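Asks: Generate coordinates for the sequence data below:
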Amino acid sequence: QVFVDVVRKVASHGKGGEVFTLVELAAATNNFAADREIGYGSFGTVYKGTFPDGRKVAIKHEGADSVQGHRDAFLSEVDILPTLRHRHIIRLLGWCVAEKENSLVYEYMKNGSLHDHLHGGAPSSSSPSPVTTSWRKHMEILLGISRAIEYLHSHAVTPVIHRDDKASNILLDDTWAPRLADFGLSLKISWDDIKCRNAPVMGTSRYADPEYISTGRLTLAMDVYSFGVVMLEMLTGKTAAGLVSNNKNSLVSFALPKIEAKKLEEVLDRRPAQKPTARQLQATDLVAATAARCLCLQGKKRPAISEVVAELTLVEKPSFVGRPISTIVPDTIKTGAKDDL
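Replies: Below is the predicted model of the structure:
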């Protein structure tokens, strides 16, 4: 009962949406049937649900064996998500706490996760995924998620550090627009907190900021690093966690030397275009140079996410064609990236 009271108090502060009953959610998912599973989140399994009025939703559900860490993740989402309003951030519709079975209800994302489209496991379709066939779609996804992170850092009522930016937490709606999801590890944080607060190290290892891992110190630059890894995934088509198990063979150490040596084409994903156009190559060069800045070992050398947004936005402008990348992105590849290797 204490947990239920805490949830209600937290939700009331953020106007946490509709309160659902366990009966309603069980009916929407055919009693949380295995064939309704569509993924996993920070505290439970995610199911596709359909309400009697036809609404399709995603329901993150944990059974009666809830542990404290999972409850913390549940509270974090209930506290943070209702306060956020951005077209590239997943929308929380409501929640349910009943007999220790905790659930969150979100808008349904028809096209699954970015990770599944890049690396397999995407919803079946008769036509190829635009995520793997279009460099334009790559840029739209990266720009959308960078804007979502910029909103969290600079425009939310209280700044938010996501702490788990990764391809599986980027979902795609029915128009292929991206949404940043899973705020179970996220933290609201004041500027005083950013200067002095440490926190238990949490996140996904291949995306996590090395500086944060070694010090436990919270910074906005943590999310910038993780986004840099996502950028490498989209450039190379390789999974951040799928090379081998030690850091010397991570995606970062695999791709950054090629970027430094101006040999991006050797690691570039060829699914979007076997022979990229000059504009496409220029765009990928810009993404690579920006990613290298994001992946500097020292957080203070990384760009603010607003700088990343500004750089990616340039690709949409006619004046971008033929413009040297060195005039757009500060030359930190030589001075910053080697620190990471």
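
Asks: Every contact and neighbour count from this point should use C-alpha atoms.
Replies: Will do.

Asks: so when I look at residue 105, I'm seeing a strand, right?
Replies: Yes. The assignment for residue 105 by DSSP: H, G, I helix; E, B strand; the rest coil puts it in a strand.

Asks: which residue sits closest to it in space, ignoring its chain neighbours?
Replies: Distances taken as CA to CA, 6 or more residues apart in numbering put residue 59 closest to residue 105, at 4.6 Å, once the chain neighbours are dropped.

Asks: Now do the contacts for the residue nearest to residue 260 when sequence neighbours are not counted.
Replies: Setting aside the residues directly before and after it, residue 260 is nearest to residue 333 in space (CA to CA, 6+ apart), at 6.1 Å. For residue 333, the contacting residues are 259-260, 289, 292-293, by CA atoms under 8 Å, 6 or more residues apart in numbering.

Asks: just to revisit the earlier point, show me what the helix or strand hosting the residue nearest to residue 105 is packed up against.
Replies: Assigned by DSSP states H and E, residue 59 belongs to strand 56-62. Strand 56-62 sits against strand 45-50, strand 101-107, with contacts defined as 3 or more CA pairs under 8 Å, 6 or more residues apart in numbering; DSSP states H and E.

Asks: Include distance to residue 10 and mean neighbour count when you put these into TSV, please.
Replies: Formatted as TSV, those follow (distance: least, CA to CA, whole Å; neighbours: other CA atoms under 10 Å):
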stretch	distance to residue 10	mean neighbour count
strand 45-50	22	22
strand 101-107	14	21
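
Asks: now the strands for the stretch 51-200 of the chain?
Replies: 56-62, 92-98, 101-107, 160-161, 170-172, 178-180, 187-188 (DSSP state E, counting those that start in this stretch).

Asks: Any idea which of these gets closest to residue 297?
Replies: strand 160-161 (18.2 Å; CA to CA).

Asks: one more, for comparison:
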Amino acid sequence: MDVAVKRLASHSGQGFIEFKNEVELIAKLQHNNLVKLMGCCIQGEEKLLVYEYLQNKSLDFFIYDGKRTALVDWTKRRVIIEGIAQGLLYLHKHSRLRIIHRDLKASNILLDKDMNPKISDFGLAKIFSSNDIQGSTKRVVGTYGYMSPEYASEGIYSIKSDVFSFGVLLLEILSGKRNSGFHQYGDFLNLLGYSWQVWEGGRWPELLESSIAKEIHTSEARRYIKIALMCVQENADDRPTMSDVVAMLNSENVILPEPNHPAFFNLRVSKVHESFSAVVPCSHNDLTITAEPDGR
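Replies: Below you'll find the model as predicted:
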């Protein structure tokens, strides 16, 4: 049987506590859209996780690469989007423990031989009791391109933090672009700003990646973009839950409210360094970081 082995470098940000956290969490989780943990090994500084082997690598391998993006048509992308949503809904509501992933991004979505998505990498996940609504930390970990504003600036995380990350990921799947590194669109650094600009201007079809623009029905495209914008709203209370998101994805009859502007929509980019020049420092989307947040 083929397996995938994740070896944690001794200098990696994930220490013994994070490793133990990931093992204990994944061992208790059972869902078609979550990666299966087969075993683990700890010997001295050596820490290994053994997962099921997924033939098609991760989502970022396809959607950002112009040579491979056509391999993921709209039918496949819709299955991937719905699978990620179902996996998050399970973590937030249907598993024995309420779990906040805290690092949902394209490189953490693995794809099996049929291109079904499986959420991976639970090293940064947090367990909530069923009565808890939100938590806070002085040690912000995750990926800034996908981080909600309340978490990036104040260390406050909740199920709505994962909803924000899902919204960013949905826009990336629809557009084939990374949220950061968006200097090709003038003043807009990120995909959120560009998406909001074309949405407000009624030019939202421009957001769609060319390989899927011809396949997706206009009304369906508009609905998916609107759902994504609802998920990335600045105020956490304005964002839907994953239960709402799954319902909106699965039914054309659900009436969607108008979204407010997204968080981080007006950030600009330094052409030299491609880094954020705003209150919140940000990393590239595929780099997980650790930082101490400053209060607003």
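
Asks: What is the corresponding segment of the second structure for the strand holding residue 59 of the first structure?
Replies: Mapping strand 56-62 of the first structure onto the second structure (TM-score structural alignment) gives residues 2-8.

Asks: what's the counterpart of residue 263 of the first structure in the second structure?
Replies: So, by TM-score structural alignment, residue 263 of the first structure is matched to residue 203.

Asks: Check residue 112 of the first structure too.
Replies: In the second structure, residue 112 of the first structure lands on residue 57 (TM-score structural alignment).

Asks: what's the nearest residue to the residue nearest to the spatial centre of the first structure if we skip its chain neighbours?
Replies: In the first structure, the centroid-proximal residue (CA atoms, centre = their mean) is residue 165; its distance is 3.4 Å. Leaving aside its sequence neighbours, residue 165 of the first structure sits nearest to residue 226 (CA to CA, 6+ apart; 5.6 Å).

Asks: Over to residue 159 of the second structure?
Replies: Closest to residue 159 of the second structure by CA to CA, 6+ apart is residue 100, at 5.8 Å.

Asks: Could you find the counterpart of the one you found in the first structure?
Replies: Aligned counterpart of residue 100 of the second structure in the first structure: residue 161 (TM-score structural alignment).

Asks: Next one: the closest residue to residue 2 of the second structure other than its chain neighbours from residue 263 of the second structure, what distance?
Replies: Nearest non-adjacent residue to residue 2 of the second structure, counting by CA to CA, 6+ apart: residue 53, 5.8 Å away. When distance is defined by CA to CA, to the nearest Å, residue 53 of the second structure is 36 Å away from residue 263 of the second structure.

Asks: Which residue is most remote from the mean position of the second structure?
Replies: residue 44 (32.8 Å).

Asks: Show me what that residue lines up with in the first structure.
Replies: Using TM-score structural alignment, the equivalent of residue 44 of the second structure in the first structure is residue 99.

Asks: Please apply the same query to residue 221 of the second structure.
Replies: Checking with TM-score structural alignment, residue 221 of the second structure has residue 284 as its match.

Asks: What strand or helix carries that match?
Replies: Counting by DSSP H and E, residue 284 of the first structure is found in helix 278-294.

Asks: What is the subsequent helix or strand relative to that helix?
Replies: Next along from helix 278-294 of the first structure, by DSSP H and E: helix 305-313.

Asks: Would you indicate which residues of whichever helix or strand comes after that next one are buried?
Replies: Next along the chain after helix 305-313 of the first structure, taking DSSP H and E as the criterion, comes helix 333-336. Neighbour-count burial for helix 333-336 of the first structure flags 333, 336 (criterion: 16 or more other CA atoms under 10 Å).

Asks: do stretch 160-168 of the first structure as well
Replies: 160-168.

Asks: Counterpart of residue 216 of the first structure over in the second structure?
Replies: Residue 216 of the first structure maps onto residue 155 of the second structure when the alignment is built from TM-score structural alignment.

Asks: Tell me how many other residues crowd its match.
Replies: With neighbours defined by other CA atoms under 10 Å, the count for residue 155 of the second structure comes to 21.

Asks: same question, residue 261 of the first structure
Replies: Neighbour count of residue 261 of the first structure, defined by other CA under 10 Å: 10.

Asks: Same question for residue 275 of the first structure.
Replies: 10.

Asks: and it, helix, strand or coil?
Replies: Following three-state DSSP, the label given to residue 275 of the first structure is coil.

Asks: So the residue nearest to residue 2 of the second structure is in contact with residue 6, correct?
Replies: No. Residue 53 of the second structure lies out of contact with residue 6 (CA atoms under 8 Å); the separation is 10.9 Å.
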